[in-house]
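> sequence first, then the predicted structure, then my questions.
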Amino acid sequence: MKVSFSRSMLTAFAAAVLVASGAAHADVDLAKSKVSAVSKQMNVPTEGAFKKFSAQVKFDPAKAAQGSAQMTIDVASFDLGDKMYNDQVAGKDWFDAKTYPQATFVSSAIAPAGGNKYNVTGKLTIKGKAETVTVPVTVAQNGATQTFDGVLPIKRSTFNVGTGEWKDTSIVADEVQIKFHLVATK
């Protein structure tokens, strides 16, 4: 059985997007944070999560433009709940984790978008292919804890995820939604 590329792709993007804004360095609590990808295979939504990632965030709402975010995801940690699927997604046709073990996101700009919303622009790199993306991020502050939530739609084909027989987007959709929830404490 074959695994959906969209799930994998979404997760990678989600992880990349998680990086939000910054001024004061915050430690990301990985146990409370999540990066996942949602895609459709034969028009049925599927979701998987990356189990290993790291993130660094600097964010002060009063100085959003000075913020920064970085994320590194271990693509082989993508979990669809089945070892066979997980191995397939880590393989050459999808993430090619042996050749490209990490997906990364590095912010280059953070701009207020009204209220507690921000647009975070940066480079998302998957399978050695870097693209500039802008991720809408919602920030919540509760004392010293900040949460960063967002969804980044990407096209898996842009990053050569899902090659060979998986290149056909009529079975596994090209669009993948990277979803993330980061919890950070200053």
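Alright, I've got the coordinates.
> C-alpha from now on. contacts and neighbour counts both.
OK.
> quick one: secondary structure of residue 6?
Following DSSP: H, G, I helix; E, B strand; the rest coil, we place residue 6 in the helix state.
> so it touches residue 154, yeah?
No: if you go by CA atoms under 8 Å, residue 6 and residue 154 don't touch, sitting 9.3 Å apart.
> anything in contact with each of the two?
175-177 (CA atoms under 8 Å, 6 or more residues apart in numbering).
> for residue 6 and residue 154, indicate the residue with more neighbours.
Using other CA atoms under 10 Å, the more surrounded residue of residue 6 and residue 154 is residue 6, with 34 against 20.
> can you tell me how far that one is from residue 153?
Going from residue 6 to residue 153 by CA to CA, to the nearest Å gives 11 Å.
> shared neighbours, these two?
Common neighbours of residue 6 and residue 153 (CA under 8 Å, 6+ apart) are 175-177.
> which of these fall in helices?
In helices, judged by DSSP state H, none of these are found.
> who wins for most neighbours among those?
Of the shared contacts of residue 6 and residue 153, with other CA under 10 Å as the count, residue 176 tops at 31 neighbours.
> OK, contacts around that residue?
6-7, 9-10, 37-40, 153-156.
> residue 36 versus that one, what's the distance?
Residue 176 is 10 Å from residue 36, by CA to CA.
> the structure to be compared is supplied as follows:
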Amino acid sequence: MKSAMQKIAVVLIAFFFCIQSSAQIFLPVDAESSVKFSIKNFGLTTAGHFAGLKGKIQFDAGNTTSASFVVSVDAASVNTDNNTRDKHLLKEDYFDVAKYPLINFTSTSVNKDAAGKFLVTGNLSIKGVTKQISFPFTAEVQNNGYRFSGSFIINRRNFGVGGNSMVLADNLQVSLDVFAKKD
């Protein structure tokens, strides 16, 4: 009797371990990904992007309980197709890249809804300020990896970016299209 109970316990523990560790590790591919933003400046939409995407993504579309995203971009890579503006964005009143070289995101939860879309919640750190954000995303299997796509809106002032500029809008849109391959 005791032997049968031990076998059942071992099987249950092994099953639980397999469920918990089913998420695979994926690494973002910077060259095949984009981290874009747009914001109103003097009433006109200004767009740009970041490069230097790095990190580790643990993901299984069928079981999000062990999913996690720990990613960053190089703040100094900001590119708006205007060299003068880009140099200004590197300075202390914007991204202060000398002191804060990375923009980081670390997820705290990932959930899947009935329609098959995902919702990630996590901590976004820009310029030494960390705020919790949530946004929907899709995950499409591609070439031994996943393509993750999503977008969110943040208030730049919450992160101390851009000071009290009267010509720069407070809110900006961030759009993500990230290809991550199996580690």
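Alright, I've got the coordinates. Not measured: the values here are computed from a predicted model.
> between residue 176 and residue 36 of structure 1, which contacts overlap?
7, 10.
> nearest to residue 17 of structure 1 among the shared contacts of residue 6 and residue 153 of structure 1?
Proximity of those to residue 17 of structure 1 (CA to CA) peaks at residue 177, which lies at 10.6 Å.
> counterpart of the closest one over in structure 2?
Residue 177 of structure 1 maps onto residue 173 of structure 2 when the alignment is built from TM-score structural alignment.
> wait, isn't residue 95 of structure 2 in contact with residue 75?
Yes: at 6.8 Å, residue 95 of structure 2 counts as touching residue 75 under the criterion of CA under 8 Å.
> the residue lying closest to residue 157 of structure 1 once chain neighbours are set aside: neighbouring residues, count only.
Excluding its sequence neighbours, the residue lying closest to residue 157 of structure 1 (CA to CA, 6 or more residues apart in numbering) is residue 174, at 6.3 Å. Number of residues near residue 174 of structure 1 (other CA under 10 Å) recorded here: 22.
> do the same with residue 111 of structure 1
18.
> who touches it in this structure?
64-65, 118-120.
> quick check, it in a strand?
Yes: assessed by three-state DSSP, residue 111 of structure 1 belongs to a strand.
> which SS class is the aligned partner of residue 94 of structure 2 in structure 1?
By TM-score structural alignment, residue 94 of structure 2 lines up with residue 94 in structure 1. Here residue 94 of structure 1 is recorded as coil under three-state DSSP.
> wouldn't residue 94 of structure 1 be in contact with residue 167 here?
No: Residue 94 of structure 1 lies out of contact with residue 167 (CA under 8 Å); the separation is 9.7 Å.
> who's more crowded, these two?
residue 94 (27 against 19).
> thinking again about what came up before, tell me the spacing between the match of residue 177 of structure 1 and residue 70 of structure 2.
For residue 173 of structure 2, the distance to residue 70 of structure 2 - CA to CA - is 20 Å.
> can you pull the contacts of the residue nearest in space to the middle of structure 2?
For structure 2, residue 105 is the residue whose C-alpha lies nearest the centre (CA atoms, centre = their mean; 5.1 Å). Residue 105 of structure 2 sits next to 69-72, 122-125 when contact means CA under 8 Å, 6+ apart.
> same question, residue 48 of structure 2
Neighbours of residue 48 of structure 2 in contact, by CA under 8 Å, 6+ apart: 36-38, 78-81.
> same check on residue 40 of structure 1?
4, 6-7, 46, 172-173, 176.
> return the set of buried residues in the helix or strand hosting residue 153 of structure 2.
Using DSSP states H and E, residue 153 of structure 2 maps to strand 145-155. The neighbour-count check on strand 145-155 of structure 2 (16 or more other CA atoms under 10 Å) flags 145-151, 153 as buried.
> distance to residue 12 of structure 2 added to those residues, as a markdown table?
Output for the buried residues of strand 145-155 of structure 2, formatted as a markdown table (distance: CA to CA, whole Å):
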| residue | distance to residue 12 of structure 2 |
| --- | --- |
| 145 | 30 |
| 146 | 30 |
| 147 | 33 |
| 148 | 33 |
| 149 | 36 |
| 150 | 37 |
| 151 | 39 |
| 153 | 43 |
